[in-house]
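Peer 1: The following block contains a protein sequence and its predicted model.
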Amino acid sequence: MTEAANSARTEAAAVPGERSGSEGSERSHEHLDHAASPVHHHHSHACDSRHAHGHHLLTVEDLSISFRMYEEGEGQSRARAYLDAKRREVEVIRSLSISVHEGEIVAVVGASGSGKTLLADAILGLFEPNALVRGRIWYDGAPMDAAALAAERGRGIAYVPQSVGSLDPLMRVGRQVEGAPHGRGGTRRADAAARRARRRQLFERYGLAESVARLYPHELSGGMARRVLLCCALMESPKLIVADEPTPGLDAALAAKALADFRAFADAGGGVMLITHDIELALTVADRVAVFRDGTVVEETAVANFASPDLLAHPFTRQLWHALPEHGFTVTEEEACRQPAEEGALPERSAEGAAGPYPEGASSC
């Protein structure tokens, strides 16, 4: 990790809060509380950005997410085993700091199961009932809690989810893309017409026939559903797009078109967080790359630094560089899975999974 990133993390203080579930349930959220930090400031961990002195559209500081889980007890009966169950916390994301400026694309790259999608959920204010969340998030210069983030979802912050199952199975896809019109009377009708025209424009751009608007999600192919999700994200006028694996299921031409749209959106002043495990894709479109491993960002660096491994600070990032096809796949699986031994290295994954993203260890290593 760079010294600048460590400095930014030191400045960030976790502000925990907790809300219990109804009827005495032990399910609880520990939501992001920013009352003690009303002013957004510049963060040095993004100094590699080409907009380093500009406005931070999104800033995440010292984010940690754990889940309360229960281990089965050792009682002889199922009832006794249930009553003797011990509660523990499994940390999935730890001490994570990342930012997105206006006018740039930040790619978050890492293996499956490293916690990338959970980061997207946190930015959107989506938390499971047993989640414990600590840290600070600013959006467009303002401190945000879970409720404020949820209010921006679909408005200021657009989301391209990883799963095509995110589409409402009971609503025709045309209505899902268009959304609900605003206003009353003539204003509402005019807004509905404008939305319909915008949806048709997006459908044409992504090769979707007008007849697709009347279909339900289960009638779409995987690639068509993926294109519908892209249309949903681009329908409004958001400031930030969080795209979680937006291109699987698309052919090369459509994938390139989607990335070009993200690039144009950023160049027009928006911000994009592109979550992917495809580092080659990230390098073609992003301004900066945040390398994710075991629930945290181990390095955040400019795309230009991938020109040489000597410009990359963290051993795992250098391993990724060596593993690219144009560099000959020079990293073996054993080397890629081995934790770096130098100072600041991530801890070994424990048997309980506390150091890793999931208790069962979902990453390929």
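Peer 2: On my side now, so go ahead.
Peer 1: Please make it C-alpha for all contacts and neighbour counts, starting now.
Peer 2: Noted.
Peer 1: So which residue is smack in the middle of the chain?
Peer 2: Geometric centre of the chain, nearest residue: A120, 2.7 Å, by CA atoms, centre = their mean.
Peer 1: so that residue touches I241, yeah?
Peer 2: No. Using CA atoms under 8 Å, A120 makes no contact with I241, being 10.3 Å away.
Peer 1: which SS class is V90?
Peer 2: strand (DSSP: H, G, I helix; E, B strand; the rest coil).
Peer 1: Report the separation between it and R214.
Peer 2: In this view, V90 and R214 are 44 Å apart by CA to CA, to the nearest Å.
Peer 1: Of the two, which one has the most company?
Peer 2: Legend: neighbour count by other CA atoms under 10 Å for V90 and R214, higher for V90 (22 against 13).
Peer 1: Hmm, R68 and the more buried one touching each other?
Peer 2: Yes. Between V90 and R68 there is a contact at 6.6 Å, judged by CA under 8 Å.
Peer 1: quick revisit: could you say which helix or strand contains the residue nearest to the centre of the chain?
Peer 2: Assessed by DSSP states H and E, A120 sits inside helix 116-123.
Peer 1: helices or strands up against that helix?
Peer 2: Other helices and strands packing on helix 116-123, by 3 or more CA pairs under 8 Å, 6 or more residues apart in numbering; DSSP states H and E, are strand 240-244.
Peer 1: From the contact counts, what lies against the strand it packs on?
Peer 2: Using 3+ CA pairs under 8 Å, 6+ apart: strand 240-244 touches helix 116-123, strand 157-160, strand 271-276.
Peer 1: here's the one I want to compare it with:
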Amino acid sequence: MTRSPDTRPPVLSVRGLSVRFRLSGNRHIAAVTDARFDLAAGECLALVGESGCGKSVLASALLGLLPANARSTGSAVLDGDTDLLAADERTLARSVRGRRIGLVPQSPAAHLTPVRTVRSQLEETLRELTGVRGPALRGAAEAAASRVSFPAGHLDRYPHQLSGGLAQRAATALALIGDAPLLLADEPTTGLDRDLVERTVDELRRHTDGGRALLLITHDLAAAERIADRVAVMYAGRIVEIADAGRFFGRPGPRHPYARGLLDALPERDFAPIPGMPPELGALPEGCAFAARCARADERCAQLPAFDGAVACHHRLPDDRPSKERTDA
């Protein structure tokens, strides 16, 4: 059954989001440039791309967690009433993080309190976000852990006693408490075996199908294919393609040569890696940043291609085959 389109205003509307890091010697790094997308209730948007392309920086900007030498511009409006880029730290800490936006962090060990057990951290979050107290609290904590296949026998352990995969699951359990309208999941499958990857992303999909929005930041294209409604591809700090997941992973496939290269590099496909390396974000070319690695590049690529909401490329691949809509299992 095809998921019906959502006609409500977007949960998150991002326009012109850019992040620059100031370095010594009047240098800067353009970590994110002119990102723009909408994310609807009940939708999963997977943000994919090679490591270092700016995906996690974008998530940090949305939560106001950038370091002091970073400057963000543009807008990121949550539920039509709060510009996350303009909000002060008090607003973000008291009413946004955890309550309106949940976060599955890329480095869970850094977000878990080292001197408290997993159980105590789950119980504290349940008290704060759901109001559960008393005898029911213990069972609620175990239910929260069970959602992400965190073993009950490990609930009384401290973070340093957990494997990387268990720490990841503990962080995911904490993020799901409260059912925030928007969930940012930054590499939520790190350290998990394939079975746990599938169980984790399926739980994220169930969370989304309950009417919440999910921004899934991942390099795991198989996980993205399993649960995403749309895919946004980032390269060298810019979003270069946004497409329906069915079209992206099926037919006609990606239209940006870089996005097509990501799929072709998968072992189950052509297993053909993209030649060369991404450019340094502190020394980006004036034109297309992918041109040096692209077999289709020519003199037009000396000019930066505009993003029209779908693709940013002077040599976009043909879109001449019928689309394959994403259907629910």
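Peer 2: Thanks, I have the structure now. Nothing here was measured: the structure is a model prediction, and the numbers come from that model.
Peer 1: still on that earlier bit, now check the second structure for the residue matching the residue nearest to the centre of the first structure.
Peer 2: In the second structure, the residue equivalent to A120 of the first structure is A59, according to TM-score structural alignment.
Peer 1: who touches the closest residue to that match other than its chain neighbours in this structure?
Peer 2: Excluding the flanking residues, the one nearest A59 of the second structure by CA to CA, 6 or more residues apart in numbering is L184, at 7.1 Å. Contacts for L184 of the second structure (CA atoms under 8 Å, 6 or more residues apart in numbering) come out as 59, 101-104, 214-217.
Peer 1: what about 7 Å?
Peer 2: 102-104, 214-216 (CA atoms under 7 Å, 6 or more residues apart in numbering).
Peer 1: who wins for most neighbours among those?
Peer 2: The member of the contacts of L184 of the second structure that has the most neighbours, counting by other CA under 10 Å, is L214 with 31 neighbours.
Peer 1: per the alignment, it corresponds to what in the first structure?
Peer 2: Using TM-score structural alignment as the criterion, L214 of the second structure maps onto V272 of the first structure.
Peer 1: Over to V19 of the second structure?
Peer 2: Residue correspondence to the first structure (TM-score structural alignment): V19 of the second structure is matched to I65.
Peer 1: give me the element its match is part of.
Peer 2: Here I65 of the first structure, judged by DSSP H and E, is contained in strand 56-71.
Peer 1: Hey, what's the angle from that strand to strand 271-276? Just curious.
Peer 2: 40 degrees (axes from the mean of the first three to the mean of the last three CA atoms, to 10 degrees).
Peer 1: tally of neighbours for P275 of the second structure?
Peer 2: Counted by other CA under 10 Å, the residues lying close to P275 of the second structure total 11.
Peer 1: And it, how far from C53 of the second structure?
Peer 2: 16 Å.
Peer 1: Next: L66 of the second structure.
Peer 2: Look at L66 of the second structure and C53 of the second structure: by CA to CA, they are 16 Å apart.
Peer 1: Count the neighbours of D193 of the second structure for me.
Peer 2: Number of residues near D193 of the second structure (other CA under 10 Å) recorded here: 10.
Peer 1: Give me the aligned partner of it over in the first structure.
Peer 2: Aligned partner of D193 of the second structure by TM-score structural alignment: D251.
Peer 1: Ignoring the adjacent residues along the chain, who's closest to the aligned partner of H327 of the first structure in the second structure?
Peer 2: Aligning on TM-score structural alignment places H327 of the first structure opposite R269 in the second structure. Nearest non-adjacent residue to R269 of the second structure, counting by CA to CA, 6+ apart: L263, 7.1 Å away.
Peer 1: and that neighbour, how many neighbours?
Peer 2: That count, for L263 of the second structure with other CA under 10 Å as the rule, works out to 22.
Peer 1: so after the strand holding I65 of the first structure, what's the next helix or strand?
Peer 2: Toward the C-terminus, strand 56-71 of the first structure is succeeded by helix 78-83 as the next helix or strand (DSSP H and E).
Peer 1: Break down the stretch 201-329 of the second structure into its strands, ranges please.
Peer 2: Counting by DSSP state E, counting those that start in this stretch, the segments of the stretch 201-329 of the second structure that form strands are 213-217, 230-235, 238-244.
Peer 1: what about the helices in the stretch 151-300 of the first structure?
Peer 2: Remark: helices assigned in the stretch 151-300 of the first structure by DSSP state H, counting those that start in this stretch are 173-178, 185-205, 222-235, 252-267, 279-285.
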